[in-house]
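**Student:** sequence plus predicted model, see below.
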Amino acid sequence: MKNLLLQYKPFLLFLGKFIVTYLVLTLVYQSYLNRFDAKNAEVDTFTQLVANQSTTVLTWFDSQSYTMPHLKEPSVKLFYKGKYISRIIEGCNALSVIILFISFVIAFTGKFKNTLLFILLGSLLIHVLNIGRISLLCVALYHFPQFEHLLHGVIFPLVIYGIVFLLWVVWVNKYSFYATEVDKK
């Protein structure tokens, strides 16, 4: 048993760091969300920020873009060209994707400064891309509403998760301690 633990120690350390980081960040995020009253259609501040930033991007294409609170559920209605196109819910703010990203980076530890910088810049990139994703999705849904499932359920998630995957590949191969160990061999 001891030999097995030693043999799989790197994997077990990775798994342990990933699970602990993911659980801690998820609990922190959930406690943040619990501060808002979903039963009274109250939207968390970050989701509201994402909706407002997406609308700002949409106004570059059309000045009639705006948001308004949804009165029956915790979401923000997004209008493009004066037409109600979509609702922004908590799941649209990409914080769960950022939590997953951070957990993976921490699990494949690197130098503290590199880790912190990569987490901050990667999280900012994911946030900016998410704003662009929501904005482009609204424009696409305005013009092609019949493709809602394909656009919202397949293409745009593939893009955001694809970018996160590429960030992970860069992290593991360039900045993590694993990359420096491979370079030494």
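**Tutor:** Everything's here; your move.
**Student:** can we go C-alpha only for contacts and neighbour counts from here?
**Tutor:** OK.
**Student:** residues of the helix ranked longest in the chain that come out buried?
**Tutor:** Counting residues, the longest helix found in the chain (DSSP state H) is helix 112-143. Buried residues in helix 112-143, counted by 16 or more other CA atoms under 10 Å: 115, 118-119, 122-123, 125-127, 129-142.
**Student:** what helices or strands is that helix leaning on?
**Tutor:** Counting contacts by 3 or more CA pairs under 8 Å, 6 or more residues apart in numbering; DSSP states H and E, helix 112-143 is packed against helix 45-59, strand 76-80, strand 83-88, helix 95-107, helix 156-170.
**Student:** what sits against Ser54?
**Tutor:** Going by CA atoms under 8 Å, 6 or more residues apart in numbering, Ser54 touches Ile131, Gly132, Ile134, Ser135.
**Student:** skipping adjacent residues, who's closest to the first one in space?
**Tutor:** Right, the one you point to is Ile131. Nearest non-adjacent residue to Ile131, counting by CA to CA, 6 or more residues apart in numbering: Ser54, 5.2 Å away.
**Student:** and if you look at the third one?
**Tutor:** In this structure, Ile134 finds its nearest non-sequential neighbour in Ser54, 6.4 Å apart by CA to CA, 6+ apart.
**Student:** before we move on, what about the second one?
**Tutor:** If the residues on either side of it in the chain are set aside, Gly132 comes closest to Ser54, at 7.1 Å by CA to CA, 6+ apart.
**Student:** and that neighbour, how close does it get to Phe101?
**Tutor:** Distance check for Ser54 against Phe101: by CA to CA, to the nearest Å, it reads 22 Å.
**Student:** so what's Phe101 up against?
**Tutor:** Ile119, Ser123, Val164, Trp168 are the contacts of Phe101 under CA under 8 Å, 6+ apart.
**Student:** let's see that with 6 Å instead.
**Tutor:** Counting by CA atoms under 6 Å, 6 or more residues apart in numbering, Phe101 touches no other residue.
**Student:** likewise for Tyr142?
**Tutor:** Residues near Tyr142 by CA under 6 Å, 6+ apart: none.
**Student:** try this one next to it:
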Amino acid sequence: MFQLFKKYSVVIRFVAVFLGSYFLLSVLYNAYLIFSETRTKFYPDFFTNIVSRQSAAIMEFLGYSIKLQAHQTQNAVQVFIEDTLLVRVVEGCNSISVIILFTSFILSFFAKKRTTFFYILAGSVFIYAMNLIRIALLTIAIYKYPEYTSLMHDIVFPLIIYGTVIILWVFWVRVYANLEKNESQV
């Protein structure tokens, strides 16, 4: 039995670190969401609110007249283009859960502290920025092509955000493998 653990120690470590960090970060994020329910300054929560505002700024930069409005019965920000309600930005749209998934994977392939920290930071900022662009483009696309709303929302735009994460993971694994190879040669 010990030989099996020794043989698969790298896999066991990966799974343990991934699940442990994902669980811990998810619990912290959930605590933040529970705490946010009692605050009304940034509706429905700070990150969802700021993502809505920043996505609206991108659309306004592109020449669209945008109006944001708190949803009356749901924890969401409604986005209007020229008085047409197009999308609701909910907590799941703010990219935090995707960043948690990304971070957990990177921690599972932990390299040097500084390298890992800066990669997580840069990757998180990149995912966040891609998400803002994704929301802006999705809203504009729904405005221009409402008949493709389901296709865009359910397939194309999740593919963009998760594709970004997978590309960042693959890049990290390649970098991590090179770091490990270089360290073992020293």
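**Tutor:** Structure's in. What do you need? What you see is a predicted model, and the numbers here were worked out from it, not measured in a lab.
**Student:** dump the contacts of Ser54 of structure 1 into JSON lines; add distance to Phe108 of structure 1 as well.
**Tutor:** Below are the contacts of Ser54 of structure 1 laid out as JSON lines (distance: CA to CA, whole Å):
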{"residue": "Ile131", "distance to Phe108 of structure 1": "27"}
{"residue": "Gly132", "distance to Phe108 of structure 1": "28"}
{"residue": "Ile134", "distance to Phe108 of structure 1": "30"}
{"residue": "Ser135", "distance to Phe108 of structure 1": "33"}
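**Student:** same check for those, but in structure 2.
**Tutor:** Here is what carries over to structure 2 from the contacts of Ser54 of structure 1, by both residues aligned by TM-score structural alignment, their matches' CA atoms under 8 Å: Ile131, Gly132, Ile134, Ser135.
**Student:** what separation do you get for the nearest residue to the last one once chain neighbours are set aside and Glu181 of structure 1?
**Tutor:** Spelled out, that is Ser135 of structure 1. Leaving aside its sequence neighbours, Ser135 of structure 1 sits nearest to Ser54 (CA to CA, 6+ apart; 5.5 Å). As judged by CA to CA, Ser54 of structure 1 and Glu181 of structure 1 stand 42 Å apart.
**Student:** with Leu33 of structure 1 instead?
**Tutor:** With CA to CA as the criterion, Leu33 of structure 1 and Glu181 of structure 1 are 40 Å apart.
**Student:** the more surrounded of those two?
**Tutor:** Using other CA atoms under 10 Å as the criterion, Leu33 of structure 1 and Glu181 rank with Leu33 on top: 16 against 9.
**Student:** check the gap between that one and Ser54 of structure 1 for me.
**Tutor:** In terms of CA to CA, Leu33 of structure 1 sits 21 Å off from Ser54 of structure 1.
**Student:** next: Val182 of structure 1.
**Tutor:** Separation of Val182 of structure 1 from Ser54 of structure 1 (CA to CA): 41 Å.
**Student:** Ile160 of structure 1 too?
**Tutor:** The gap separating Ile160 of structure 1 from Ser54 of structure 1 is 15 Å, by CA to CA.
**Student:** next one: Phe118 of structure 1
**Tutor:** For Phe118 of structure 1, the distance to Ser54 of structure 1 equals 24 Å [CA to CA].
**Student:** likewise for Cys92 of structure 1?
**Tutor:** Note on Cys92 of structure 1: its distance to Ser54 of structure 1, by CA to CA, is 11 Å.
**Student:** ok, Tyr29 of structure 1 next?
**Tutor:** Taken as CA to CA, the span from Tyr29 of structure 1 to Ser54 of structure 1 is 22 Å.
**Student:** contacts only, for Asp22 of structure 2.
**Tutor:** Slight slip there: residue 22 of structure 2 is Tyr, not Asp. Applying CA under 6 Å, 6+ apart to Tyr22 of structure 2 gives the contacts Ser104.
**Student:** find the residues that touch each one of Cys92 and Ser54 of structure 1.
**Tutor:** With CA under 6 Å, 6+ apart as the test, Cys92 of structure 1 and Ser54 reach no residue in common.
**Student:** buried ones in stretch 61-76 of structure 1?
**Tutor:** So for stretch 61-76 of structure 1, counting by 16+ other CA under 10 Å, buried means Ser65, Tyr66, Thr67, Pro69, His70, Pro74, Ser75, Val76.
**Student:** ignore the last one, stretch 149-156 of structure 2
**Tutor:** Thr149, Met152, His153.
**Student:** I'd like to know how many residues surround the spatially closest residue to Ser96 of structure 1 that is not a sequence neighbour.
**Tutor:** Leaving aside its sequence neighbours, Ser96 of structure 1 sits nearest to Thr26 (CA to CA, 6+ apart; 7.8 Å). Neighbour count for Thr26 of structure 1, taken as other CA under 10 Å: 16.
**Student:** buried set for whichever strand or helix holds Thr26 of structure 1?
**Tutor:** Counting by DSSP states H and E, the element that carries Thr26 of structure 1 is helix 9-33. Buried residues in helix 9-33 of structure 1, counted by 16+ other CA under 10 Å: Phe14, Lys17, Phe18, Thr21, Tyr22, Leu25, Thr26, Leu33.
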